[in-house]
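whatever this is, show me its structure:
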Amino acid sequence: MEDLKLLPAQLDALLTGETNTVANLSNASALLMQTLPDLNWAGFYLFDEANNDLVLGPFQGKVACMHITPGNGVVGTSFTQKEVLVVPNVHEFAGHIACDSASNSEIVAPIIVNDKIVAILDIDSPKLDRFSDADAVAITEFAAIVAKHF
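Coordinates of the predicted model:
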C-alpha cells in the first residue's frame, strides 16, 4: 500500500517548523485517521513521570481511557517493554483494557526522546488482524518522526 510507505515522510513534512507538541500530536493522529483504512482510534498516551502514569493525549476517535498504568494493557506493556506491539486480537491479550468494545486489533509504538519514552502511539481497528508486518515498520518510522518533532 503506497499510503503506508509515504506516511512517515508526509508526517515529517506536516510537522516541520511547528514546535508545539500538542499541535504536532493532534495532526499526527489526524493524519493516521484520514490516511489508513479500517481504524476507529488513533492517538497518544503521554508519560507523566511524576505520577508514573500514561495520560490520554491528542487523539482521533471515540472517548478513551484517560489513565493507563505502565505494564497494564497493550499500551502499558509497550511502555514497559519499550517496543512496538502488534495485537491481532485484543480480546486474547492478557490484561487488555477495553476502552472501546468495538476495537478488535491494535498496534502501539513508543515515542522515544533522549532514550526515554515520552509517549505511546496507539492505533485501534474494529477489524481482527488489521495490522501487518509492513504496518509495524511504517508505524515504527512514524513514531520516530513524532519523536523528532516532540
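
from now on I want contacts and neighbour counts done on CA atoms only, so please keep to that.
Noted.

surely residue 56 is in contact with residue 46?
Yes: contact criterion C-alpha atoms under 8 Å: residue 56 and residue 46 qualify, at 6.3 Å.

burial of the closest residue to residue 97 other than its chain neighbours, as a residue count?
Spatially, and ignoring its direct neighbours in sequence, residue 97 is nearest to residue 73 (5.2 Å; C-alpha to C-alpha, 6 or more residues apart in numbering). Using other C-alpha atoms under 10 Å, residue 73 has 18 neighbouring residues.

one more to put side by side:
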Amino acid sequence: MKAKLYSDLLRQSQAITEGEPNLIANLANISALLYDTVDDINWLGFYLTDSDNELVLGPFQGKVACARIPFGKGVCGVGAQSQETQCVKNVHEFEGHIACDSASNSEIVAPIVVNGTTVAVLDIDSPSIGRFDNEDAEGFQKIADFCSTLNWSK
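The predicted model follows:
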C-alpha cells in the first residue's frame, strides 16, 4: 500500500513540475503535495545548501522552522553531510537533534544530490514516535532523487 502511495506521489511530483523551470516554484508545489497527502506529519519541506557546509530553509509546509542548519548537525545536517537517507524513529534518541518544533518525535531526511554535491534535503517530521519505516524512507528518497533532476542552476 505504501509503495503505491509513493509511486503515485512521484508521478504527481513529475506532473506538477513538468515544463516549469523555476526551482522554488517546483519545490513549493512538491512540499504542498506531499504535506497534503501523507498522513501523520506535522512538518515537511526543503533545506537548501547555502554554502559548502550549511543548509538554509527553503519551501515548506508547517510551523515556523529553524532557518539555518550546519552540515553534520541534527538529522538534516547529518543527512546532508553523509548523503544518506536518515530515518529516525525517535528524534529524542538522536544525538545532536535540533528541536525546531518540540511536537516532532520522528523524522526522515532524504538528501538531494547533484553531481556528487548535496544541493538540498527533503525533511519530513511527525508528531508520532516510530511513524516512519524503511518503506517511507525509500519512497521519500525516490522523490528526493527526482528533485535532483530539477533546475538547480543558480
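
now for the residue nearest to residue 97 of structure 1: which residues touch it?
Applying C-alpha atoms under 8 Å, 6 or more residues apart in numbering to residue 73 of structure 1 gives the contacts 93, 94, 95, 96, 97.

just those residues now: which is nearest residue 135 of structure 1?
For the contacts of residue 73 of structure 1, the residue nearest residue 135 of structure 1 by C-alpha to C-alpha is residue 93; the value is 19.1 Å.

contacting residues for that closest one?
Residue 93 of structure 1 makes contacts with 73, 74, 87, as judged by C-alpha under 8 Å, 6+ apart.

narrow those to those in strands?
With DSSP state E as the criterion, strands contain residue 87 from among the contacts of residue 93 of structure 1.

quick one: which of the contacts of residue 93 of structure 1 is nearest to residue 26 of structure 1?
Nearest member of the contacts of residue 93 of structure 1 to residue 26 of structure 1, counting by C-alpha to C-alpha, is residue 74, at 21.2 Å.

and the helix or strand containing residue 123 of structure 1, how far from structure 2 on average?
Assessed by DSSP states H and E, residue 123 of structure 1 sits inside strand 116-125. Here the mean offset of strand 116-125 of structure 1 against structure 2 after fitting is 0.5 Å, by mean C-alpha distance after the TM-score superposition for structure 1.

show the buried residues in the contacts of residue 73 of structure 1.
The neighbour-count test (16 or more other C-alpha atoms under 10 Å) applied to the contacts of residue 73 of structure 1 identifies 96, 97 as buried.

which of the contacts of residue 73 of structure 1 lies closest to residue 18 of structure 1?
Closest approach to residue 18 of structure 1 among the contacts of residue 73 of structure 1 (C-alpha to C-alpha): residue 97, at 33.1 Å.

gap between that closest one and residue 105 of structure 1?
Distance, residue 97 of structure 1 to residue 105 of structure 1, using C-alpha to C-alpha, to the nearest Å: 12 Å.

repeat for residue 133 of structure 1
According to C-alpha to C-alpha, residue 133 of structure 1 and residue 105 of structure 1 sit 14 Å apart.

the more surrounded of these two?
Between residue 133 of structure 1 and residue 105, residue 105 has the larger neighbour count (other C-alpha under 10 Å), namely 23 against 9.

what's near enough to touch the most centrally placed residue in structure 1?
With distances taken as C-alpha atoms, centre = their mean, structure 1 has residue 121 as the residue nearest its mean C-alpha position (1.9 Å). In this structure, residue 121 of structure 1 makes contact with 42, 43, 44, 45, 108, 109, 110, 111, 143, judged by C-alpha under 8 Å, 6+ apart.
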